[in-house]
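Trainee: take a look and give me a structure for this.
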Amino acid sequence: MAMIVKNNMAAKKALNQLDKNDKAMAKSLKKVASGMKINSAADDASGFSISEKMRVQIQGLEQDVDNTQTGSSMLKVAEGGLQSSADILKTLKEKVINAANDTNTDADRITIQKELDQAIDQLDENANVSYNGKVMLDGSHNNEVLSPGTKTVLANENFSQDVNSLTKMVDLKDSSGRSLGIFKDSKIEISYVTKGETHVSVVDPVGSTRLLKLMSTSPDVVMNFSADTVIGKDRVGNDVYTANGQKALFFSAKDPGVDGQIAGLTFNVINRDGTTNRTANSILNDFREAIRAENPSPDNALVFQVGTQSNQAVKIGFSDMRAVALGLKTSDGTTLDVTTQKKANAAISVVDLALQKVLDQQTTVGSMQSRLEYTASNLTTAGENTQSSESVIRDANMAKEMTEYTKNNVITQAAQSMLAQANQNSSQVLQLLQ
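Mentor: Presented below is the predicted three-dimensional model:
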C-alpha cells in the first residue's frame, strides 16, 4: 500500500461509512422514540400517504360516532315529548268515555270539558319541546309535503270484495261473506268531526239506501268504495294502496290540509227494537287513517351525518303534533266539544285517531333511535378495523427496531474506531521524514 499524505483515502472511506451509520442509527433512534416506522414521507412515501388517508378516515369515523350519539340524544328528547302526549291522550280517552255516559249531567260534562281544554293546551306545550334551540314536534321539521297538502283518508278493509258503490246497506257483508245484519227498518247514526264541529246525520229507516248515499249531502266528506287498491295520494303525490291489497271503503276529506281534516268518524246501527247492532258496528267502525292530513311544507327534515363522505346521512321528519294537527282543536282555538252525549260519543274516535298519529310518530322516532344505535356500533367497528390497518402500515415493531438500533450503534462505534485507525496510519509517514 502506497504511503501518501495528500489524500487519506482510508480515512475518507471510513468517514463516509461513519456518516451512513450515523444516519441509520438516527433513523432507528427516531423509530424507537416515536414508536412508528414511518415518521415522514421520506421514510416510505406511498405508505405515508396511505396511512395519512386512514388517519383522516379514523378521525371522521370518530366524529360520526359523536354525531350518532348527539342524534340519539335529540331523539330521546322528542320521544319524551311524544310519550307525554300519548299519556295525555290516554287520559283524554277516559274523560270522553266518561262524558259519553249518561249518568253525567250537563254540568258534569262542562267540568269534564274544562279538564279536556287544559289537557289539549298541554299537548301544544309538548309539541314545542326543543333540543339545542330546535323545536321538534311543531311541524317545523316535517318532511316535504307538496301543495296543496294531503287529505285525510280513513279506510275500512273489512268488507266483502263483491261490495261496491251500488250495494244497499241491507246487503253489506264482511270480508268472510257474512251479512252485517242491517235490516230495512234499522236506523243508522253517522257522526264525524271536522273543522271543530261535530256533524251527526241519521238514516231512519235504512230501507233501500245504498252505501254511498249515506254521506252524499255532507259538505266536508267524500265517501267512496275503491275500484282498485289505490285510495289516495301521499305527501309527495305517490299512490297509497290498501294494506291488504284489496278494495276498501274509504272516507276522504274534500279539502286538503289540517283545517279540512276528518278528525273522527263513528257509525251506530240501531235495530228496530232500539238495541245496538254490535256486529255491524264493529265492522263499520273499523277505520284506520291511511293518509294523514298535512299542510304544504318544504323539506325541513333533520339530517344526521353518519358517514365520512358527503350525503352519507339519515333523515327524519317530525310531523306536527300540536292539538290542531291532531284534530283536537281548530285554528281559531275551539277545542273538542264533549258537552253533550252525542258529541262526547263522537269525540271518542277523535281521540283514537289523535293517539294513532302520536304513536305513529313515536314509532318513527323509535325506529330511528334503533338505527342510530346500529350505525354507531358499525362505525365503531369500522374505526377499529381502520386503526388496525393503519397500525400495520405505520407502527414500529419495537423489538425489531431496538435490535436494528443496537446493530447500527455498534457499527457506528466500529466506524469511529476505524476512522481513528485510518488517521493513525497516515501519521506513519512522519517516520520517513525524520
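Trainee: contacts, neighbours, all on C-alpha from now
Mentor: Will do.
Trainee: residue 309 - how many residues pack around it?
Mentor: 10 (other CA atoms under 10 Å).
Trainee: helix/strand/coil for it?
Mentor: coil (DSSP: H, G, I helix; E, B strand; the rest coil).
Trainee: now residue 423: how far from residue 432?
Mentor: For residue 423, the distance to residue 432 equals 16 Å [CA to CA, to the nearest Å].
Trainee: more crowded one of those two?
Mentor: residue 423 (17 against 7).
Trainee: counting by contacts, list what the helix or strand hosting the more buried one packs against.
Mentor: Taking DSSP states H and E as the definition, residue 423 sits inside helix 398-426. Applying 3 or more CA pairs under 8 Å, 6 or more residues apart in numbering; DSSP states H and E, one finds that helix 398-426 contacts helix 9-34.
Trainee: okay, the angle between the helix it packs on and helix 398-426?
Mentor: Angle, helix 9-34 to helix 398-426, by axes from the mean of the first three to the mean of the last three CA atoms, to 10 degrees: 160 degrees.
Trainee: quick one more, to check against the first:
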Amino acid sequence: IAQNTQRLNTMRRINSAADDPSGLVHASLLQMELTAAEATSDGLAQANALLSTADSTANQILSNLQQARSLALEAAGGTLSASDVAANQVEIDSLLRAIDALARTEFDGRRLLDGSSGFRVSGYDASEILDVDVLDKQTDDEVTVSINVTTQATQAHEEYKGGSLTQDTTVVVTGPDGTATVSLSSGATTTDIANAFNAVTYLTGITATRVDSTTVNFDTVDYGSDATITMNVTKGSFNLDPAASSDGTDAVATINGQTVTADGTTFSYTSSQVSLQIEVDPTASGSLTPFTVSGTGLEFVIGTSAANRARIGLPELTTTSLGGLTGKLSSVISGGSNTLTGGRAAQALKIIDDAIDDVTRAEAIIGSFQQYTIGSASNVMESVIENTASALSAIQDADVAVETASLTNNQLLLETAYQALSITTLNSRNVLSLLTSLTSRVF
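Mentor: Here you go, the predicted structure:
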C-alpha cells in the first residue's frame, strides 16, 4: 500500500534504485539524451532566427539595389536633363549608403553581412583576382589555393569596316543584356556610329570604339561563351567582320591541380575542404599569387553531440564588395569613377546588375542552409524529443490505472485480514469464557 501510494503521489514508477535498478539506469540515460536534444532544439531556434534576420536584411539590400537600378536605367536612357540626373545620383547615394548600414545589422551582438561572420580570404593580388566568394569550408585548417590560368577568357568581338555610310542604315543589335535597334543616317562617320551604339550599351551590353575613319570595334562588356554579339542589318549597308555574329570564350585554369573551365572569368572550385567562386581579371595569365582561406564562419550544433556541427560563412554585402568586372558598387556613389553625373550611367547600371546577382546568390546560400541544414536538424530534434520523452515516460512514469487497482486490491486484502483477525480474536475470547465457566462449575 505504501509503494502504491508513493507512486500515485509522485506519478513515478521508479522512485528509488530499489524499485527497478536497471530501469533507473536506462531512464537516466534517456533523460540525458532528452536534455541534450532540448538544448540543441533551443540552439537551432536561435540559429533559425539569426539566419532569418540575415535573409530579411539581404532582401532589403536587394530592394535598395532594384530601386537604384531604376534610377540608373532612367539616366542611361539619355532623356533626363542634367538636373534630373543629379537628382537621381543623390537618391542612388542614399540607397547605396543605406546598404552599408544594413550590412552592419547585428543579431545577439554579432554583425551579420559586413564580412565579419564569413570565412576569411587573404593574400591574393587584387590586380589578378577581383573577388573570392567562399561558399563552404569543411575544415578548421587554413586552406591554400593556387591558380594557374592556362587560357584567358575573351569577349565577343565584331568590327565595322567601311568608313562613312553612303545610305540610311538600320541595325538590330543583340548582346548579352538584350536587343536594341540603331538607326544611322547617310553620311554618318565612324565617330557617329560608335556614339550611336554606345547610346544603347545599357540595353545590349556591347560597347563601340572608334579605331579610325574606316573602322569601329564592337566588344561585349562581359567575357566568356555567354557573351555574344549578333547584328542584323534590316536597312542599308553595314560591312561587318566577322559577318553577323561572334561569341566570346571562357577562361581555363588549374586550381590546386584540378582543371576548371570558368563561366567567363569566374571559376567554381570545389574540393573536400572548400567550395569557392573566384573571379579573375581578364588579363591574368599563368601562375597567380596563392591565397588562403581561413576561419570557421558561424558554427551551429545540429545534433545531440557537440561534435555534430554545421557551419556557414555569411557573405559580405557591402558597397566595397558587391559588383563585378566593371567595378564595385562603391564607385557608383558620388566621388566614384562610375557615377551618373560623371556620364557613366551605363557602367553604373552594369555594376548594379552585377551587385544584384551577388545578393541573389547570397540569399540562395543563406536560404538553402536555413532550410536544408537548420530546418532539417530542427525537424529531427523535434522527433528525437518526442520519441525520447515517450520512451522515458514508459520506463519511469506510473500507470495510474494499474497502481489504483493495486492499491484498491491491497486495501481490500488488508481489510479482509483485519476482519479475519477480529473473528479470530472473538473466537479466542469465547473459548476462554467457556473454559472459565466450566472451571467454576467443577470447583
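Trainee: how far is the helix holding residue 423 of structure 1 from where the chain is centred?
Mentor: 66 Å (CA atoms, centre = their mean, to the nearest Å).
Trainee: give me the buried positions along it.
Mentor: Going by neighbour count (16 or more other CA atoms under 10 Å), the buried part of helix 398-426 of structure 1 is 398, 401-402, 404-405, 408-409, 411-412, 415-416, 418-419, 422-423, 426.
Trainee: what's residue 148 of structure 1 aligned with over in structure 2?
Mentor: By TM-score structural alignment, residue 148 of structure 1 lines up with residue 124 in structure 2.
Trainee: where exactly do the helices run in the stretch 51-200 of structure 1?
Mentor: Counting by DSSP state H, counting those that start in this stretch, the stretch 51-200 of structure 1 has helices at residues 106-127.
Trainee: all strands of the stretch 1-150 of structure 2, in order?
Mentor: Per DSSP state E, counting those that start in this stretch, the stretch 1-150 of structure 2 carries strands over the ranges 106-107, 110-111, 120-122, 129-137, 143-145, 147-151.
Trainee: what's the closest of the ones you listed to residue 345 of structure 2?
Mentor: Residue 345 of structure 2 sits nearest to strand 129-137 of all the strands of the stretch 1-150 of structure 2, at 21.8 Å, using CA to CA.
Trainee: now do that closest one: which elements does it pack against?
Mentor: Looks like strand 129-137 of structure 2 contacts strand 274-280, strand 309-312 (3+ CA pairs under 8 Å, 6+ apart).
Trainee: let's go with 6 Å and repeat that
Mentor: strand 274-280 (3 or more CA pairs under 6 Å, 6 or more residues apart in numbering; DSSP states H and E).
Trainee: which outside residues touch the strand it packs on?
Mentor: With contacts defined as CA atoms under 6 Å, 6 or more residues apart in numbering, strand 274-280 of structure 2 is touched by 128-137, 265-269.
Trainee: and which of the residues you listed is nearest residue 182 of structure 2?
Mentor: Among the contacts of strand 274-280 of structure 2, residue 265 lies closest to residue 182 of structure 2 (CA to CA), at 29.4 Å.
Trainee: got a list of what that closest one touches?
Mentor: 251, 279, 280.
Trainee: now the spatially closest residue to residue 340 of structure 2 that is not a sequence neighbour: how far from residue 2 of structure 2?
Mentor: Nearest non-adjacent residue to residue 340 of structure 2, counting by CA to CA, 6 or more residues apart in numbering: residue 89, 6.0 Å away. Look at residue 89 of structure 2 and residue 2 of structure 2: by CA to CA, they are 85 Å apart.
Trainee: could I get the strands of the stretch 1-150 of structure 2 as CSV with mean neighbour count and distance to residue 48 of structure 2?
Mentor: Compiled in CSV, the strands of the stretch 1-150 of structure 2 are given as follows (neighbours: other CA atoms under 10 Å; distance: least, CA to CA, whole Å):
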stretch, mean neighbour count, distance to residue 48 of structure 2
strand 106-107, 14, 11
strand 110-111, 14, 15
strand 120-122, 16, 23
strand 129-137, 21, 18
strand 143-145, 16, 28
strand 147-151, 19, 36
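Trainee: reformat those as TSV; add distance to residue 216 of structure 2.
Mentor: Shown next, in TSV, are these (distance: least, CA to CA, whole Å):
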stretch	distance to residue 216 of structure 2
strand 106-107	52
strand 110-111	50
strand 120-122	41
strand 129-137	29
strand 143-145	41
strand 147-151	27
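Trainee: who wins for proximity to residue 342 of structure 2 among those?
Mentor: strand 129-137 (23.6 Å).
Trainee: can you list contacts of the closest one?
Mentor: 273, 274, 275, 276, 277, 278, 279, 280, 281.
Trainee: do that again at 7 Å, thanks
Mentor: 119, 273, 274, 275, 276, 277, 278, 279, 280, 281, 312, 313 (CA atoms under 7 Å, 6 or more residues apart in numbering).
Trainee: show me which of those residues is closest to residue 246 of structure 2.
Mentor: The nearest member of these to residue 246 of structure 2, counting by CA to CA, is residue 281 at 21.6 Å.
Trainee: neighbours of that closest one, how many?
Mentor: By the measure other CA under 10 Å, the count of residues near residue 281 of structure 2 is 18.
Trainee: can you pull out the strands in the stretch 251-400 of structure 1?
Mentor: For the stretch 251-400 of structure 1, the strands defined by DSSP E, counting those that start in this stretch occupy 262-270, 288-291, 302-305, 313-316.
Trainee: and among those strands, the most buried is which?
Mentor: The highest mean neighbour count among the strands of the stretch 251-400 of structure 1, using mean count of other CA atoms under 10 Å, belongs to strand 262-270: a mean of 25.
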